[in-house]
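Participant: I would like to see how this sequence folds:
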Amino acid sequence: MNTPTTPKSPPRPPTGPCAAKPSAAPPAVGEPKGVAEGVPIAVRPDPQAGDGRFPIAWLHICAPRGTVPTATSKCLCGRDRSAVGHHKVLALIDDHEAHRDACPLRLPPEGRAAA
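Facilitator: As a prediction, the model looks like this:
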């Protein structure tokens, strides 16, 4: 004996006020949340001073296994050269090393006259 079943209707959404509580407003004045007392929040310059040196020339070599190597040599004086192939890349490496002595940015004019 089977009894007929009646289809159930979906529950109705609540029509009253929402049960969620509103979040508290963040403090308008004072320390930012999560900062410990006595911890400075201002960004200060890096205390480690450099020694005055900075790069002026770059040699980038890309030689993945099984492919043709490439290289680029760039300098702040305006020198920008590139090479493709084993022999040309090796020649560019030698040329880049020779450029160290000839670069006008590396040795100031008064240093060349004294040498």
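Participant: From now on I want contacts and neighbour counts done on CA atoms only, so please keep to that.
Facilitator: OK.
Participant: Buried residues in the strand or helix carrying residue 81, which are they?
Facilitator: In this assignment (DSSP states H and E), residue 81 forms part of strand 80-84. For strand 80-84, burial by neighbour count (16 or more other C-alpha atoms under 10 Å) applies to 83, 84.
Participant: One more, so I can put them side by side:
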Amino acid sequence: MTSPHAAGQRYLAAAGQPVTLPQIATVLRDRLGDGAARVARTEAPDWLVRTAARFVPALRELSGLLGRPKTVDNTKAITQLGWRPRSVADTVAATGESLLRLNPAAAVDR
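Facilitator: As a prediction, the model looks like this:
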């Protein structure tokens, strides 16, 4: 954020394209190999997750992510700063690799 254009501004640093949880799961399985052993292979319908969220607090946060993927606009960061986001696949894979380095036992299917 050393550009003079950045002074006093806020920029959205996001890939810009929406990504769904099933797409994230596919990337993780494709890129992490055995490290993705615990990544889900099936998708629960939205209605089921919303129903379960009434009883499982951890699902309440996820229920807001259901339905149509949320879109964001990173045009300002790209045009004013010349920023180029990484691809969604690269970002998801790097995040998964980082999490596995922090907790290698998480990759083991129990």
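Participant: Got a TM-score for the pair?
Facilitator: The TM-score (TM-score structural alignment, normalised by the length of the second structure) is 0.23; 47 aligned residues with a C-alpha RMSD of 4.6 Å.
Participant: follow-up on the earlier one: next, the angle strand 80-84 makes with the helix or strand following the strand holding residue 81 of the first structure.
Facilitator: Next in sequence after strand 80-84 of the first structure, counting helices and strands by DSSP H and E, comes helix 86-102. Relative orientation of helix 86-102 of the first structure and strand 80-84, computed by axes from the mean of the first three to the mean of the last three C-alpha atoms, to 10 degrees: 160 degrees.
Participant: packing partners for helix 86-102 of the first structure?
Facilitator: If you count contacts as 3 or more C-alpha pairs under 8 Å, 6 or more residues apart in numbering; DSSP states H and E, helix 86-102 of the first structure packs onto strand 57-62, strand 70-75, strand 80-84.
Participant: tell me what the strand holding residue 81 of the first structure is packed against?
Facilitator: Secondary-structure packing of strand 80-84 of the first structure (3+ C-alpha pairs under 8 Å, 6+ apart): strand 70-75, helix 86-102.
Participant: Of those, flag the one that's most buried.
Facilitator: Among these, ranked by average contacts under mean count of other C-alpha atoms under 10 Å, first place goes to strand 70-75 (a mean of 18).
Participant: any idea of the angle that strand forms with helix 86-102?
Facilitator: 10 degrees.
Participant: Compute the first-to-last residue distance for stretch 47-59 of the second structure.
Facilitator: Distance across stretch 47-59 of the second structure, first residue to last, is 12 Å (C-alpha to C-alpha, to the nearest Å).
Participant: so the strand holding residue 81 of the first structure versus strand 57-62, what angle?
Facilitator: 20 degrees.
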